[in-house]
Every structure is written in C-alpha cells, then in structure tokens.
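> kindly generate the corresponding structure for this input.
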Amino acid sequence: MKYSVEQIMTAAYPVMPVLAVNRVEDAVPLAEALKAGGLTVLEVTLRTEAAMAVIEAMKTVEGVIVGAGTVTNETQLIELQRIGADFAISPGATPRLLEAGKAVDFPFLPAIASVSEMMQGLEMGYSSFKFFPAEASGGVAALKSFAGPFPNVSFCPTGGISIANFKDYLALDNVKCVGGSWVVPADALNQQDWSRIEQLAREACL
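Next up is the predicted model:
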C-alpha cells in the first residue's frame, strides 16, 4: 500500500520512534514490541550498516509502516524505493535532494530548521516538514511563530524531544507527530528488553 505524507504523519501520532539498529535479528521483535505498545510508524535511521536490511525485515511485520531516516542523497532514495520502504526522512534539504524526493514513488519528508529553508521547500511543492534539530532551532516557540504566516504547513519535530517535552509540541496545531529516540533506549535495545520497549511505547501513547 502506498501512503501520503499526511497519512503517515497522522498514523505516527503521537510519536514516531527514531531507531538506530545494528543487528538485523532485532528488527522483527523490535517492530512487534513497538506495535504492541501502540506505535506503528517506525523510522529506521541509515546510521548503521544493517539499516537497509532492518527495514526489509520490519516490513514483514503486519500493521507497521516502516521508513528510513538520515536520508542524505539520491542514491539512498533509489535503494529505499527498491527495497519497498514506505517513506523517507532527511536531516536537511538541498535543492537536489528535494528534486530527488519528488522523483521516487513514496513520501519524502524533508527537514528544515528555518523559515527560509521552509520557503524553499514550499516552492518545490512540499507542505510537510521535519523540524530538526527542534530544540536547538527554537523548539515550541519557533513552531508557534511559523504558524502565523504559514498556517497550512505541518511538522514532525525531532531532535531534543523527550518524555518531558513531547506533549508541549503535540499541543500545537501545526504539529502532527513528533520523532524521538527515548522510546527505544540504547541499553534496552542492546539487552533485547522488548517488554521495556513495549511499556515505553505504551506510556508515550497515554
């Protein structure tokens, strides 16, 4: 099934887990734990050698939407299309990457950190963005200021989001979901503590 950016962001509410997975064998139990906790849209960052294989493995879990984060070039987008990823997210947005994101047949969510970057994305036909790094780029206050002149733009803020502040972001009308790594702590993943990860996912949905 093909999804739109809007469908993915809506399905990701409240939190899209940002995952750096080193072992392919962790992919399926991790996806199942997050799904059991209520989180079904998963961003696997391309920061590990196993990332592409992890995405392919997670795609076998029924009821989850699996995409890639830390996408920085056209080659990665083409490979993600080949393996059937559901979406891609970048940490930034160059004109070339914005063009490439329009050429693939799955949703691409570019990241912005300023109004000028957002306007460049709007000129290219994008209306939804990752706001990154969110806390370092002004956080909730910045997103509030974006809403006035750009009422139809929606965001998934990521970077510095935690259990302590994610609900402050979700209270904003222009925020559809947040991205965060706190749901899957590195130690829990390393120890394959799926019950703890499921509980953290469940707590994020409360």
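> from now on I want contacts and neighbour counts done on CA atoms only, so please keep to that.
Will do.
> show me where the protein has its helices.
5-12, 27-36, 51-58, 74-83, 95-103, 115-123, 139-147, 166-170, 186-190, 194-204 (DSSP state H).
> to compare against the first, here's another:
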Amino acid sequence: MMPQAQSNEARRIAGLAPIIPVLVVEDAAKAAPLAEALIKGGLPALEVTLRTEAALDVIREMASVDGGMVGAGTLLTPWCVEQAKAAGATFGVSPGATPKLIEACISNELPLLPGAATATEVMALYEQGYDMLKFFPADANGGAAALKAIGAPIPQVAFCPTGGVSPANAKDYLALPNVLCAGGSWVAPKAAVDKGDWAEITRLASDAAKLR
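Got it, this is the predicted structure:
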C-alpha cells in the first residue's frame, strides 16, 4: 500500500468521529470491554499505544470487537509495524516518520498516520504522497494557532492533532479546515479503566463524539 493509498484510508478513518481515543492499556483483560464502551459512545477508531507490555495483546482483544477499527500507536521501528499488523491492527500512528518505518508500512500493507511538527516535515511527507498526518506534540508545538499557520501555505494536507488535546481546546482544533479529527486520552482515564467503569467511559466518549 503506497503512501497516497495509506493517506486515503487514514482520511476515511479520521472521518468516523471527531476524536480518536489514544489508549495506554496495561491489562489485556480490560481491552474488549474498554473498546465496547468507546464504540458504544460513538468513537469507533481506537489507537492503542505500544507503550506497555500488554499492548499487542490489547490490540488482539480489541480487534475482535465488532464495530471498531483498532490501530497501533507509537510505531517507532519496522519491528513495531510487523508486530502490530500481526496482532490485528488495521492502521498505524507514529510520532514522527523515518524512511525505514515508511517502507515497513508499505511492505506490510499498514496504513500509516505519520507524525510531523514543522512545515519542513509536512512538506517532506507530502512529497512522498502522504496528505493526512498527525500533528504531534500539538500543544507543545503551538496548538491550533500553529496548525492554522501551517495550513495557510499547505492546504492540501490534513491533520489529526495529538498531544495536549483536551475537552477545553478540542473545538479550537476541530474548527480548523485542515483538521479532520483529533487524538485524545481523556475519554479513557486510567482511574475509570482500572475500576472497570465502562459507563463513565461511554459517557465521556459520547460527549467527545458530539464535539463537531
């Protein structure tokens, strides 16, 4: 799957809901009910970050839940891409992009949402065929104002800002013409996941689904 086809699929996924939950899950036993709660609330695209030992098992469990699409976040190496695809991830998200990572996503047919933080990085990825990117870390790199400024000379590229996105500023990002969705972790707070408070997570997801 070449970069333009990857971006086409990433745009489709980004259009499913205004927020993609960014999930750090330490217990695979909680994966399926967590996915069910988020999907029930209206957030079907889920990003499981590869930041815990359980992450690949979490992807496997979530991939079996009807109605959702599970992606692997924090892709850093070709090995991460291969393992994520084998676990059932249907898309990938990376904080940045390297030639080897991009080649691995092409070889493994895994649609990639590559990260970029500067106009130069955006242009480099656009040259390769990517026109749907992750803006990361969004808040630390100037927030919605910076993304608006990047969009002025490069309107062809759309974004999913992640990193510091919250209920307080999500609408600022989502109001931009070059933002299709945003990534946020607040919809699955650790305390609620640990307690198995799926009703609370569904409520938070439902509120997030109404942001646009």
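> that older thread, how about TSV for the helices of the first structure, with mean neighbour count and distance to residue 20 of the first structure added?
TSV is the format used below for the helices of the first structure (neighbours: other C-alpha atoms under 10 Å; distance: least, C-alpha to C-alpha, whole Å):
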stretch	mean neighbour count	distance to residue 20 of the first structure
helix 5-12	18	18
helix 27-36	21	10
helix 51-58	22	8
helix 74-83	16	16
helix 95-103	16	22
helix 115-123	16	26
helix 139-147	17	23
helix 166-170	18	20
helix 186-190	14	9
helix 194-204	19	14
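> switch these over to TSV; also include distance to residue 160 of the first structure.
Shown next, in TSV, are these (distance: least, C-alpha to C-alpha, whole Å):
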stretch	distance to residue 160 of the first structure
helix 5-12	18
helix 27-36	20
helix 51-58	22
helix 74-83	25
helix 95-103	24
helix 115-123	20
helix 139-147	9
helix 166-170	9
helix 186-190	16
helix 194-204	15
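> ok, which of those helices comes nearest residue 131 of the first structure?
Between residue 131 of the first structure and the helices of the first structure, the tightest spacing by C-alpha to C-alpha is seen for helix 139-147, at 8.6 Å.
> where does that closest one end up in the second structure?
Using TM-score structural alignment, the residues of the second structure aligned to helix 139-147 of the first structure are 143-151.
> repeat for stretch 106-115 of the first structure
Going by TM-score structural alignment: stretch 106-115 of the first structure matches residues 110-119.
> off-centre distance for that stretch?
Put simply, stretch 110-119 of the second structure sits 10 Å off its chain's centre (C-alpha atoms, centre = their mean, to the nearest Å).
> now tell me what touches stretch 122-136 of the second structure from outside.
Outside stretch 122-136 of the second structure, the residues that touch it by C-alpha atoms under 8 Å, 6 or more residues apart in numbering are 2-4, 6-8, 10-11, 93-96, 113-117, 147, 156-163.
> restricted to strands, list those residues.
Where the contacts of stretch 122-136 of the second structure overlap with strands, as defined by DSSP state E, the overlap consists of 93, 113, 115-116, 158-161.
> which of the residues you listed sit farthest apart?
Spanning the widest gap among those are 93 and 158, at 14.6 Å by C-alpha to C-alpha.
> state the distance from whatever residue of the second structure lines up with residue 61 of the first structure to residue 133 of the second structure.
When the second structure is aligned by TM-score structural alignment, residue 61 of the first structure is paired with residue 65. Distance, residue 65 of the second structure to residue 133 of the second structure, by C-alpha to C-alpha, to the nearest Å: 26 Å.
> neighbours around the match of residue 61 of the first structure, how many?
Neighbour count of residue 65 of the second structure, defined by other C-alpha atoms under 10 Å: 17.
> against residue 80 of the second structure, how distant is residue 68 of the second structure?
Per C-alpha to C-alpha, residue 68 of the second structure is found 21 Å from residue 80 of the second structure.
> also residue 162 of the second structure?
To residue 80 of the second structure, residue 162 of the second structure is 20 Å away according to C-alpha to C-alpha.
> ditto for residue 176 of the second structure
The gap separating residue 176 of the second structure from residue 80 of the second structure is 32 Å, by C-alpha to C-alpha.
> again, but for residue 125 of the second structure
From residue 125 of the second structure to residue 80 of the second structure the distance is 20 Å (C-alpha to C-alpha).
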